[in-house]
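# coords below, sequence missing:
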């Protein structure tokens, strides 16, 4: 059973917030970011303004899971993580 739009947004923000605050994460979390952001981009209820943010999150997850040092990858995107969370909050 697929999770609802609001739950997907919450999950996305939770993972991004954890990455930002802990500066570490897992490959599974990056894969989850990819799946959820892709699903939200395909959802007709998603605000057009947030789709660009979701695309950035998708690529962040994709490059993170393929990174040789996931912690460094997360750390190097710390400013973007907080911006993405703010953007998602403002459009959802």
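Yep, it's here. Fair warning: this is a prediction, and the values are worked out from it, not measured in the lab.

# from now on I want contacts and neighbour counts done on CA atoms only, so please keep to that.
Will do.

# how about the helices in the protein?
Using DSSP state H, the helices of the chain run over 5-22, 27-42, 48-65, 70-76, 78-91.

# list the contacts of the second one.
It stands for helix 27-42. 5, 8, 12, 15, 46, 51, 54-55, 57-62, 64-65, 70 (Cα atoms under 8 Å, 6 or more residues apart in numbering).

# another structure for you, compare them:
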């Protein structure tokens, strides 16, 4: 059973919030974020103002997936994570 749009937004928010709070994460989380963002981006009802935020999140997860120090990558993106979680909250 596929996740609804709202479920996808909630899951994305949860993962990013956990990374922000814990200052750590896993490659599997980065891959999950990529899949969620891709799925959200193809939604035809998506507000065009949201797409740049999702593209930033996708790039963050790509960089994290290939980072030699994922925890440092997450730590260095704390402000971005905070902004993204806030932005996602506005369109969910």
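Looks like it came in fine. Here the structure is a predicted model, which means the values were calculated and not measured.

# would you mind reporting the TM-score between them?
For these two chains in superposition, a TM-score of 0.96 is obtained (TM-score structural alignment, normalised by the length of structure 1); 92 aligned residues with a Cα RMSD of 0.7 Å.

# what number of residues are in the vicinity of the counterpart of residue 34 of structure 2 in structure 1?
Alignment note (TM-score structural alignment): residue 34 of structure 2 maps to residue 34 of structure 1. Neighbour count for residue 34 of structure 1, taken as other Cα atoms under 10 Å: 23.

# now the one 5 residues further on
With neighbours defined by other Cα under 10 Å, the count for residue 39 of structure 1 comes to 15.

# how far away is it from residue 64 of structure 1?
The gap separating residue 39 of structure 1 from residue 64 of structure 1 is 18 Å, by Cα to Cα, to the nearest Å.

# likewise for residue 80 of structure 1?
From residue 80 of structure 1 to residue 64 of structure 1 the distance is 14 Å (Cα to Cα).

# which one of those two has more residues nearby?
residue 64 (23 against 18).

# what lines up with the more buried one in structure 2?
Checking TM-score structural alignment: residue 64 of structure 1 goes with residue 64.

# pretty sure that match contacts residue 72?
No: contact criterion Cα atoms under 8 Å: residue 64 of structure 2 and residue 72 do not qualify, at 9.2 Å.

# so which bits of stretch 46-55 of structure 2 are buried?
Under the neighbour-count criterion of 16 or more other Cα atoms under 10 Å, stretch 46-55 of structure 2 has 53-54 buried.
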